[in-house]
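1. sequence and predicted structure below; questions after.
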Amino acid sequence: MSQPGSQIPPLINLSNSIIAGGTFNQHIDQRQYLHSGERAGYARLVENVATAALHDSVHVVDPPKCHPNTRVTIIQTIIDWASSATLDEEVNQKPILWLKGGAGAGKSAIARSVAERCSKEGSLLGAFFFGAADPTRNHVGRLVATLAYQVCLIVPEFRDIVSTVIEDDPLVFSRSVGTQFTALFIRPLSTIVANQPGTVKVPRLVVIDGLDECRGGSQRDLLFALQETTSSTTFIRVLVSSRPESHLNNAFSSSRLVHIHYKIFLDDDYSAQEDIRLYLDDKFGEIKEGHVFKHKLPATWPGPDIIRELVYRSSGHFIYASTVVRYVESSRHRPDQRLDVILNLRPPFKDLPFTELDALYRHVISKAEAPSTVVDILAFPILYGTGVVDGATIEKMLQLEDGDVEVILADLQSLVKIDCKTMYYGESVEVELLHKSLGDFLCDSQRAGDFYLDPFTVQVHHTTRLISIVSTTFEHWGIRALDDKATWLLAADEIIVPIQIESRGSVHGVSGEKHSYVYSDFLQAALQFPTFNLIKQMHTDLDRHQHEYASLFNFLSAYLRCLHSVVGV
């Protein structure tokens, strides 16, 4: 606290501190600005800056950035687009680029690497990195002020214009994001370009990362404000990165945005696996050279087969690989033993290896409207594999309405891929996991908690449900209803599993693991199943040949094998 009559200390040169990667106090006393001759409007602008949202902010500890020599093609593609230097003229004309990808695909690392490189090259106009857990940057309230502040540092003429706007309208920061963009961004830039054509070089690129982490319903408004910005100032390019959430898919597909944006989908980036391999090779090399227990490591550790397995488990998502590295490189443990924990070759230490990844999975699933139903649906691709069981089968098995799978998983598109296909029997929806480790999470009770699914218990439930569906369908609608168009029968040999039930009612999976449940529902369904009548009608139906009941034969074969495995039946 200054004593009466003491002189207020001079201000730090904010321009130099930001450009050099420094920082400043977000809550700066306006009196210091006024004392140093700074305008009140500019002081208000600085007050509304989210310092943690800057690409080089000191407030973000260990910010994600691309590992050297990885993501090279994607980064160069973005930079070429930003400078209209791509070979595709149609792409050059699109002012917005949407970089989308599943959770942990590396979107923020790419966006930050692009921002840093463009900043060094003088082509970055501004950047804003949303963060769901940070109250200063999980909303649009500080977005325009943060961007405008960065433009002030790059284009000095911009500062006086913006300061005047704020002084004329002190409540401008309380207005809609569209109004703020117009008042504090579009008009000032347009005025500068119009008054001094050719004399002022204005960078082109604006980077907005983590749009899905912006709270409330303002994401669509922000996208439409960006559309207005790019149409009013044609030299601006905007890179937006986010997860492929349903409402964002809808916004980018709207008539206002569909024709003006270029899309890069990271989940289709086949070079990601090679980049992850390079990242793991480099990181394990650093561990072997610099770890305190490096003398304990075998010469061939970790070996190409283990690297290959880790690359496979990563599913093209850097978050898995980086989580593995952070766990293995712990200075308090032997790296080879920590890696054995990752590979399930030894019990975990006190600190579980996938805490960060598990928190991500838990957060995404819990945001869904019906998390328990989401887990029930995800059990199918986890247990039976991609493409084996389609959406119609899942809906039949879980007693959902037609189209429910696609609707329920709409908010899970950062973890799963929903693929719509046209089949001979109609439209089909297949659900594919974007993260192979998601199944490991859900099938581990310690990791998943309330979301845990016991694979064997779930398969027995599915088996019981399938038996009951066939029995009820045959009883009410006859054998003709069980033809080859009943797609849920085609998955019978995958769904129906061998079951071992002892006389006391204890149940074992095929692996020998004991389950303390009495599967009376399964036994009841089997006792009520009309095996004889069903087979008799298949052989006495004079209007149809037996091969026309191929799907039903498929079911009966799996069903009878299941009964054969049950002790005492």
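-> All right, it came through fine. Numbering: from 1, shown residues only.
2. drop to CA atoms for contacts and neighbour counts, all remaining ones
-> Fine.
3. quick one: secondary structure of residue 465?
-> With DSSP: H, G, I helix; E, B strand; the rest coil as the basis, residue 465 sits in helix.
4. name the nearest residue to it, sequence neighbours excluded.
-> residue 397 (6.5 Å; Cα to Cα, 6 or more residues apart in numbering).
5. run a quick neighbour tally on that neighbour.
-> Using other Cα atoms under 10 Å, residue 397 has 19 other residues around it.
6. for it, give its distance to residue 245.
-> Note on residue 397: its distance to residue 245, by Cα to Cα, to the nearest Å, is 26 Å.
7. again, but for residue 391
-> In terms of Cα to Cα, residue 391 sits 19 Å off from residue 245.
8. over to residue 564?
-> Counting by Cα to Cα - residue 564 and residue 245 are separated by 46 Å.
9. ok, now residue 131?
-> Taking Cα to Cα, one finds residue 131 at 16 Å from residue 245.
10. who touches residue 258 in this structure?
-> Residues near residue 258 by Cα atoms under 8 Å, 6 or more residues apart in numbering: residue 252.
11. okay, pairing it with this:
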Amino acid sequence: MLLTVLERLHYVPDATYDAQARKGCMKNTRVSVLSDLMDWCKDPAAPPMLWLSGMAGTGKSAIVWSIADSLQADGLLGGSFFCSRTGSTARSDVTRVIPTLVRQLAMRSTMYRDALVAEIRTDPDTSHKYIDVQVEKLLRKPFLTSTRPHSHLPVFVIDALDECSDKDATEQILKDLIAASSSIPAKFFVTSRPEHHIRHKLQSTSPEFRRVLRLHDIEKDLVDVDIRLYLEHRLSNIQAELSNILSPAWYTTADIDTLTGLANRLFIFAFTAVEYIRRNPTERLKRLTGVKVTAGKPLTETLDTIYTLILSETSTSDGLEPEEVAFLKHVLVYILAVRVPLSVSAFAELLGISPSRLRATLDHLHAVINIPDEDNGDALSTIHASFGDFLLDSSRAPDVMRIDINSGHLSLSQRCFELMQSDALCFNVSRSPSSCLPHPQPHFSESLGYACSQWVHHVVDSPDPRSFVPAIDTVFIPKFLFWLEVLVASGEIDRVPALIMTLLHTPALVRATLHPTASTN
């Protein structure tokens, strides 16, 4: 019965630390950082919130996964939420963080669970309300009525908060957690890039309530030691895998030193370099170690160099024609613009091509794109957010491969409407044998489900939302109930009000609806 009540929470199961594919730090690396963080976790007199800040590629997620794992082993993990722009939409929705955290704690603490269930019974819709209400009713009140003094406080872990889509809501959750932390026996470990809205909120908070640890301020020598260990481990593994063609001496200490210098404190460079090297070890190692290191270079310069090298090889290795390079960019902009990662087959259908053509297009990008070997439902996505940052930054990406994200939203909007206008969206789209069944099954394609749930966001983010007014009328006057059925079968019917409100609060669409001729002028 209690578990049934907890199911009312807006819980995101794939956001917990143990649901993540990427694991923690390699053994014997980041030792001092991990020790410092665990000391904070176990010190009841330390500030209740710690912010681990670092630019993309500095290894924040590996560190926080290791900390969460250690806290779990010690019985100190209150709950975890790994935010992601490339995970499910729910993982970038900051309003899902508190419900997910408190549900995990409720499964570990009987006293807390009883207090939380009492609150939910009083107001069953609490988890759907705004963040300040969630923090008060799901976190603070149950804590105050259930807990007793302990030597160590439970620690809630929130990774990559900057990847939540709503900046205002992200500021709000920080404000509310900081306020709550002064009166509840718990700690909050938050990581993010040093984005302005997060940095401003935390730096304006009294040091009594927060501590800041900046990864990019850690001494370069300490980081270099860890990156060197990582490179030695990975390159020796490549030799073991290819011992029939590689001798133990296929790389030298000088090679490791050069790669470590190129990494320039960015673990993602070391990871990407190894993924790049392993497909042609001898030649690619030689090519990478020949990259010139410039004194006083920006932190991302060598990361940009390897990304440019990988893209250059992709566009020249098979003698791609200009239209083939343009198509590769078209695929990449889709990968960056989609709001929910899709399987290869669903992605191909959204693009309007075959899965085999999609795989062939991305064949040389395995170092930067996660391309599942089989169509088993695993998602196609960038391996690291820094690759998307590189492609979207006009000062970093080469002209020939620079991506315009607005064009991606425009193209995705068009494809979403094409799928919804097709016969795929029809009466009884879920193929339910009876309209009386409460939970129809999604017997439709993954791409149609994506189109129905995400078209609003692509339209709003496209260069000219007004141009889609005729398409909206064409689909939703005759097919509104079919669209609702898809969302019911997908378990996303609760998003309908938010989707409609998003449209109603888009000025360009409002003007075009009130003055139809304006959309054609």
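-> Structure's in. What do you need? Bear in mind that the values here come from a model prediction, so they are computed numbers and not experimental data.
12. overlay them and tell me the TM-score.
-> Here the TM-score for the pair of chains, by TM-score structural alignment, normalised by the length of structure 2, is 0.57; 322 aligned residues with a Cα RMSD of 2.8 Å.
13. neighbour count: residue 391 and residue 245 of structure 1, which is higher?
-> Neighbour tally, residue 391 of structure 1 and residue 245, criterion other Cα under 10 Å: the higher count belongs to residue 391, 26 against 18.
14. isn't that one right up against residue 429?
-> Yes. With contact defined as Cα atoms under 8 Å, residue 391 of structure 1 reaches residue 429; the gap is 4.8 Å.
15. now the common contact residues for these two.
-> residue 406.
16. now do stretch 86-98 of structure 2: everything it contacts.
-> For stretch 86-98 of structure 2, the external contacting residues (Cα under 8 Å, 6+ apart) are 10-12, 14-15, 81-85, 127-128, 130-131, 134-135, 138-139, 163-166, 169-170, 173, 339-341, 381-382.
17. what lines up with residue 170 of structure 2 in structure 1?
-> Aligned by TM-score structural alignment, residue 170 of structure 2 pairs with residue 219 of structure 1.
18. mind listing what the residue lying closest to that match once chain neighbours are set aside touches?
-> Spatially, and ignoring its direct neighbours in sequence, residue 219 of structure 1 is nearest to residue 211 (6.8 Å; Cα to Cα, 6+ apart). Contacts were defined as Cα under 8 Å, 6+ apart; by that measure residue 211 of structure 1 touches 130, 219, 240, 241, 242, 243.
19. mind checking the SS state of the third one?
-> When states are read from three-state DSSP, the local structure at residue 240 of structure 1 comes out as strand.
20. and it, how far from residue 252 of structure 1?
-> According to Cα to Cα, residue 240 of structure 1 stands 11 Å off from residue 252 of structure 1.
21. compare those two (neighbour count), which wins?
-> A direct count of neighbours by other Cα under 10 Å for residue 240 of structure 1 and residue 252 places residue 240 higher, at 23 against 20.
22. how much space separates the more buried one from residue 212 of structure 1?
-> The spacing between residue 240 of structure 1 and residue 212 of structure 1, counted by Cα to Cα, is 10 Å.
23. is it true that the residue nearest to residue 465 of structure 1 touches residue 464?
-> No. Counting by Cα under 8 Å, residue 397 of structure 1 stays clear of residue 464, with 9.9 Å between them.
24. what segments of the stretch 251-400 of structure 2 are strands?
-> Ranges of strands within the stretch 251-400 of structure 2 are 369-370, 381-382, based on DSSP state E, counting those that start in this stretch.
25. revised request: answer the last question for the stretch 451-569 of structure 1.
-> Ranges of strands in the stretch 451-569 of structure 1, per DSSP E, counting those that start in this stretch, are 500-501, 507-508, 514-515.
26. adding distance to residue 371 of structure 1 and mean neighbour count, write those strands out as TSV.
-> Output for the strands of the stretch 451-569 of structure 1, formatted as TSV (distance: least, Cα to Cα, whole Å; neighbours: other Cα atoms under 10 Å):
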stretch	distance to residue 371 of structure 1	mean neighbour count
strand 500-501	31	21
strand 507-508	28	20
strand 514-515	25	14
